[in-house]
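A.B. asks: only the shape, not the letters, is given here:
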């Protein structure tokens, strides 16, 4: 199997040098760039498996680049944030990042998070052993072979890696209350802390994509317990 290709976007030359060196020693192929302009140019001519994207960049910010990427691609994004406060984390998830890590960070932890996101992405692209690979609910279809969500009008709805994992957890266990810890493990492959609200952000994003414009919510909040996927789900 070829080395996963990581695109590192950070304006700090020392961070680029150190992270690039460590990731290459850890079995990744790495291209590093300084800003959004160089990132765009690289993506025009190069295929990458994951982007490590700094929040604070000169010119267009990492958040805007994240939103731009997510509007046209489902490529996994790990966001680097200068601070560990909730606002940075929530904004990163709102704009479509699949994971985040706060500076200063441990390079081993960054590599572990990259591998976790890539494992989920790879698993999503493989044929499931279960012959039931399509889930239908209220006229919608989740195709796990193509990693596609199609709405009741036949339009494909783009999902980030985290949103896809979250929805898959719901359709595999419909009309059951799933705790935040369970969903966080499934959607982001890490253990939450008591105060981690990132799963609520992911649920909010997913609700909007499932038609949160006045239509009844498909995802019900069960106070103090977690969330419940309301529709009946059939496998095909």
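C.D. replies: Thanks, I have the structure now. Everything numeric in this text was worked out from a predicted model, so none of it was measured.
A.B. asks: drop to CA atoms for contacts and neighbour counts, all remaining ones
C.D. replies: Noted.
A.B. asks: how much space between the residue nearest the centre of the chain and residue 156?
C.D. replies: With distances taken as Cα atoms, centre = their mean, residue 98 lies nearest the centre of the chain, 2.5 Å away. Here the criterion is Cα to Cα, to the nearest Å. By it, residue 98 lies 20 Å from residue 156.
A.B. asks: and here's the other structure:
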């Protein structure tokens, strides 16, 4: 049984053709033709991904995205006929995982769908941060105790149940091996790097990355700061892993697009800026003065080195965190 997609669009011809393409690709498809129908159908549960048009009757796509994100991290790909930066930026800020401008090739959209779904499913195929529904895998929506659709108690599973560690963030696919295959000279091109010439910190490939009070469990798709679970979207989890594997190494926006988004992304580099800002809002004690995810002005972003984190939080750098390497 394929993943269940909620297709939300009021253009009958587009819906007919896209539904056929998605079903031929092995997905189950449900359709809503306005924003109100979309929210009602999503609340019933069982949706693995939403394709959401921006311009909808009743309730617009941005409002639908905002409402869904109040209770769920289910992947959302937004569609629009308006190729305007403001639409892209606002959609991503509200939590959309990707953005496609009409007209588009259905094969491109299907490739993007599969890339997003790979990121939210661990190797065992159990979705993390997507809906709970009988016979289709278990999911956890952060620490809210709710599934992707409907209130707690309506098929929802509290954090910690069903998924080891009560996963609050998804990062399958790219997260499990984030940064693998990246060019060895990426950091040097950015003008700053630490660690061995061809790798990051000693624990770069470990299942658990410890960066001061921050613990990133890649096997359980769980992030905690000083023991407190953090709820991240799949994209935010991937971005954090890529940066944290190589403390001190600067990544340009283009490199982050390639490594985190994982394919030829059609958006511009401001997409990265939006994602970093959202990550900081969830991660940093003071997002205006970030401790973990730093900016190298005019170049890109990097994860703080162990000594810098230790100075902020006190104590010695954690073993294996990259401290003391040349």
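C.D. replies: Good, I have the coordinates. Every value quoted in this text rests on a predicted model; they were computed, and no experiment measured them.
A.B. asks: need the TM-score between these chains.
C.D. replies: Comparing the chains after superposition, counting by TM-score structural alignment, normalised by the length of structure 1, produces a TM-score of 0.87; 234 aligned residues with a Cα RMSD of 2.6 Å.
A.B. asks: now do the same end-to-end measure for stretch 39-51 of structure 1.
C.D. replies: The straight-line separation of the ends of stretch 39-51 of structure 1 (Cα to Cα) is 9 Å.
A.B. asks: which outside residues touch that stretch?
C.D. replies: Residues external to stretch 39-51 of structure 1 that are found in contact with it (Cα atoms under 8 Å, 6 or more residues apart in numbering): 4-9, 33, 75-78, 114, 118.
A.B. asks: what's the closest of these to residue 60 of structure 1?
C.D. replies: Nearest to residue 60 of structure 1 out of the contacts of stretch 39-51 of structure 1 is residue 9 (Cα to Cα; 12.0 Å).
A.B. asks: distance of residue 101 of structure 1 relative to residue 143 of structure 1?
C.D. replies: For residue 101 of structure 1, the distance to residue 143 of structure 1 under the criterion Cα to Cα works out to 30 Å.
A.B. asks: ok so, going back, in helices, which of the contacts of stretch 39-51 of structure 1 fall?
C.D. replies: The members of those that map onto helices under DSSP state H are 114, 118.
A.B. asks: which residues in structure 2 does stretch 34-41 of structure 1 align to?
C.D. replies: Mapped onto structure 2 using TM-score structural alignment, stretch 34-41 of structure 1 spans residues 33-40.
A.B. asks: check which residues of the matching stretch are buried.
C.D. replies: By neighbour count, and taking 16 or more other Cα atoms under 10 Å as the criterion, the buried residues in stretch 33-40 of structure 2 are 33, 34, 35, 36, 37, 38, 39.
A.B. asks: need those in TSV with distance to residue 50 of structure 2, can you?
C.D. replies: Rendered in TSV, the data for the buried residues of stretch 33-40 of structure 2 read as follows (distance: Cα to Cα, whole Å):
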residue	distance to residue 50 of structure 2
33	13
34	13
35	12
36	14
37	13
38	9
39	11
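A.B. asks: show me which pair in those residues is furthest apart.
C.D. replies: Greatest spatial distance among the buried residues of stretch 33-40 of structure 2 (Cα to Cα): 33 and 39, at 10.9 Å.
A.B. asks: what about the strands in structure 1?
C.D. replies: Under the criterion DSSP state E, structure 1 contains strands at 5-9, 29-33, 50-54, 77-81, 99-102, 134-137, 140-143, 148-150, 156-157, 177-178, 219-222, 226-229, 234-235.
A.B. asks: mind putting those in JSON lines, mean neighbour count included?
C.D. replies: Shown next, in JSON lines, are the strands of structure 1 (neighbours: other Cα atoms under 10 Å):
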{"stretch": "strand 5-9", "mean neighbour count": "22"}
{"stretch": "strand 29-33", "mean neighbour count": "20"}
{"stretch": "strand 50-54", "mean neighbour count": "25"}
{"stretch": "strand 77-81", "mean neighbour count": "25"}
{"stretch": "strand 99-102", "mean neighbour count": "22"}
{"stretch": "strand 134-137", "mean neighbour count": "18"}
{"stretch": "strand 140-143", "mean neighbour count": "20"}
{"stretch": "strand 148-150", "mean neighbour count": "20"}
{"stretch": "strand 156-157", "mean neighbour count": "13"}
{"stretch": "strand 177-178", "mean neighbour count": "18"}
{"stretch": "strand 219-222", "mean neighbour count": "16"}
{"stretch": "strand 226-229", "mean neighbour count": "20"}
{"stretch": "strand 234-235", "mean neighbour count": "14"}
